[in-house]
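Asks: Sequence and predicted structure below; questions after.
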Amino acid sequence: MELIRGLHNLRDKHRGCVATIGNFDGVHRGHQKVLDQVKRKALELGLPSTVIIFEPQPREFFAGSEAPPRVTRFDEKVRLLREQGIDRILCLTFNARLRRMSAQAFVDELLLKGLHVRHFVVGDDFRFGCDRAGDYTMLELAGRQHGFSVEHTHTFLIDQQRVSSTWVRETLMRGDFDLAERLLGRPYTVTGRVLHGQKLGRQLGVPTANVRMHRFRCPLQGVYCVWARVAGQQVPSICNVGIRPTVNGRLPVLEVHLFDVNQSLYGRLMQVEFLHFLRPEKRFSDLDALKSQIHQDIELARAWFSENQPAQPISGN
């Protein structure tokens, strides 16, 4: 799969494709239905499948820190789209210039000149261009004029409700990981490199692996039972996601304590699969109180694994 960053990196070889566009946050089962439409038409026409996404996502551009947290990080989204069998991803930087692009320029510069789209899959409520002036009807008219077809996306329902990134996000925030797995078509995970932290966990007698979050705001916050998959192992673990208010933390951190593992994991790629919510994150009066709570959390997590999830080693990273 090829990742193309920006219109300026499109080349002649990228012209002629079947495309769709959106945030694809989470690459959930509704998204997968759309991707299936794209892939089927691409196979029929003998053309590559292309997914157009934005970075940052438009709501993040407009709302900044008030935008809702993402379901998946950018690199995980790319990995999931690759696993869905998409040939190309075109990532457009959503900035003031793109925000000002007219609907006509969107058609001319992106769909025609940039990609030479032969078939375009979008929702019938899809709006595009400055002030959302473009719509499905405009796309159909442009398609008739310039030789490309337009198709509605197929709505995917679970329990008579349309699957959406918002529903996935709300489900995760409630800690309902069984429903989240139904919506996503897979367990909810966060993947990242283990990096050096403040070594606070080690000082408290509970060493942790800190997973690099970059700018990702996870929809979860609190303490969870998780699988940690790293260095060829799947290990029952406990995880804290949050800002660590007891030590005046400001940036979100994902910290994992792997049960009965005593080895350096720095630089390793770790996948964290969330299984069960234990408690919300909170501020403690001092480090001794925090240490006491952490050991209570570990006891509860071990008991939960003993009753629910017997550990079995698997192949890992």
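Replies: Done, it's in.
Asks: use CA for all of it now, contacts and neighbours both
Replies: OK.
Asks: What strand or helix carries Val51?
Replies: Mapping Val51 onto the secondary structure by DSSP states H and E places it in strand 49-55.
Asks: neighbouring contacts of that strand?
Replies: With CA atoms under 8 Å, 6 or more residues apart in numbering as the contact definition, strand 49-55 has outside contacts at 17-24, 38-39, 42, 86-94.
Asks: Sort out which residues of whichever helix or strand comes after it are buried, please.
Replies: Using DSSP H and E, the helix or strand that follows strand 49-55 towards the C-terminus is helix 58-63. By neighbour count with 16 or more other CA atoms under 10 Å, helix 58-63 contains the buried residues 58, 60.
Asks: Tell me which residues of the very next helix or strand once past helix 58-63 come out buried.
Replies: Taking DSSP H and E as the definition, the helix or strand that follows helix 58-63 towards the C-terminus is helix 74-83. Of the residues in helix 74-83, those buried under the neighbour-count criterion (16+ other CA under 10 Å) are 74, 76-78, 80-82.
Asks: can you give me the strands for this structure?
Replies: Counting by DSSP state E, the chain has strands at residues 2-5, 17-21, 49-55, 88-93, 117-122, 149-152, 157-158, 161-162, 189-195, 209-211, 222-230, 233-242, 253-258, 269-279.
Asks: Give the other helices and strands that the second one contacts.
Replies: Right, the one you point to is strand 17-21. Counting contacts by 3 or more CA pairs under 8 Å, 6 or more residues apart in numbering; DSSP states H and E, strand 17-21 packs against helix 29-45, strand 49-55, strand 117-122.
Asks: this is the other structure I want to compare:
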Amino acid sequence: MKIIENIAEYLDAEGLTMSLGMFDGVHRGHQEIIKKLKKYTESEKLESALLTFWPHPRVVLQADAELKLLNTLEEKLQLLEQFGIEKVFLQEFNEEFRNLSGEEFIQQILLEKMKMKHIIIGYDHHFGKNKSGNFELLKKMSLEYDFEVEQTEAVLENEIAISSTKIRNALASGDIQTANLFLGYSYPLSGKVVAGKQLGRTIGFPTANLEVASIKLLPKNGAYIVEVEVDHTLHKGMLSIMTNPTVGGTSQTVEVYLLDFNQDIYGKTITVRFKDFLHEEIKFESIEKLIDQLKLDRQLTEQYFQNH
């Protein structure tokens, strides 16, 4: 997959079949667009492309917004490549770009710079200043500029339209199963293993403390069943997102315990994939009660992997 960070310098004369948007999560709705793009590229011998943004437009438009995303930029690019996109135009959502009207955006960016021949957009997608660009504008301009336009329907699950917002809401409530169902894969979280308080080591449950990107959305505080990838090998694990109230903690930490694992992984970047929710954050009366709960969590984790 080729990444183009400066559209102004893009000189390829070959036409593109493309889509545009934030594609946060690259969820099943996004995947449906990508499937249509790939089908069209095969029949028309065009390259598939996506124009996406970084940072998120809401971060620029609402400077005080504490927006957390389903994907870091690296994760999103990996997913887009995995699903078969050939070119990604990575556009900074700056002042100049945000002031383009929908019509200017189509003319100056999609047609003049990117040589668009065919575009597929989501059922509710808008673009350009004041959301002036939409399917109707594309359809109207396609008659004059000779390109094709297609709009996808919402992808439904139990009559609910899948969206990045609904996935964020599911994660915020600890509903991992719904989030994963809407994503089409297990929600990932990557982080560098850093030194912690090492309490787990003293009670027989040594954990890896993860340093996570500040933009990444964490599920609600609590304990989770996870799959852990270390050096391309998968392991069973339990993960906690909490403030460690039992030992007087106040700041949020992300700690993962790998079952049947005793390697030194300090300084390594590992990836966890959320499988299920175990329980809310608990303040225990004693360390002994904490150990009892960890033993029960381990038993439930083992049972989960036996059944899946």
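Replies: That came through, no problem. Note that the coordinates shown come from a computational prediction; the quantities given were computed from them, not determined experimentally.
Asks: separation between the counterpart of Lys295 of the second structure in the first structure and Met213 of the first structure?
Replies: For Lys295 of the second structure, the aligned position in the first structure is Glu299, judged by TM-score structural alignment. Computed with CA to CA, to the nearest Å, the distance linking Glu299 of the first structure and Met213 of the first structure is 27 Å.
Asks: Name the residue in those two with the higher neighbour count.
Replies: Neighbours of Glu299 of the first structure and Met213, each counted by other CA atoms under 10 Å, are more numerous for Met213; the result is 19 against 12.
Asks: residue farthest from the centroid of the first structure?
Replies: Centroid-distance maximum for the first structure: Gln145 at 36.5 Å, with CA atoms, centre = their mean.
Asks: circling back to that earlier point, dump the strands of the first structure into CSV; add mean neighbour count and distance to Pro310 of the first structure as well.
Replies: Converted to CSV, those look like this (neighbours: other CA atoms under 10 Å; distance: least, CA to CA, whole Å):
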stretch, mean neighbour count, distance to Pro310 of the first structure
strand 2-5, 15, 39
strand 17-21, 25, 41
strand 49-55, 22, 39
strand 88-93, 20, 39
strand 117-122, 23, 44
strand 149-152, 18, 45
strand 157-158, 12, 30
strand 161-162, 12, 34
strand 189-195, 19, 19
strand 209-211, 25, 22
strand 222-230, 24, 11
strand 233-242, 24, 8
strand 253-258, 23, 15
strand 269-279, 21, 13
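Asks: CSV for those strands, including distance to Ser102 of the first structure?
Replies: Formatted as CSV, the entries for the strands of the first structure read as follows, by distance: least, CA to CA, whole Å:
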stretch, distance to Ser102 of the first structure
strand 2-5, 21
strand 17-21, 16
strand 49-55, 17
strand 88-93, 15
strand 117-122, 18
strand 149-152, 19
strand 157-158, 33
strand 161-162, 30
strand 189-195, 36
strand 209-211, 40
strand 222-230, 43
strand 233-242, 40
strand 253-258, 39
strand 269-279, 41
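Asks: closest one to Arg29 of the first structure among those strands?
Replies: Shortest separation from Arg29 of the first structure across those is recorded for strand 157-158, at 9.1 Å, computed as CA to CA.
Asks: Tell me how many other residues surround Leu287 of the first structure.
Replies: Counted with other CA under 10 Å, the burial measure for Leu287 of the first structure works out to 14 neighbours.
Asks: oh, I was asking about Pro219 of the first structure
Replies: Considering only other CA under 10 Å, Pro219 of the first structure is surrounded by 19 other residues.
Asks: give me every residue that touches the residue lying closest to it once chain neighbours are set aside.
Replies: Once its chain neighbours are removed from consideration, Pro219 of the first structure has its nearest residue in Pro69; the separation is 5.3 Å (CA to CA, 6 or more residues apart in numbering). Residues in contact with Pro69 of the first structure, defined by CA under 8 Å, 6+ apart, are 169, 216-219.
Asks: Rebuild the residues you listed as CSV, extending it with distance to Gln263 of the first structure.
Replies: As requested, the contacts of Pro69 of the first structure are arranged in CSV below (distance: CA to CA, whole Å):
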residue, distance to Gln263 of the first structure
Arg169, 34
Phe216, 27
Arg217, 28
Cys218, 27
Pro219, 29
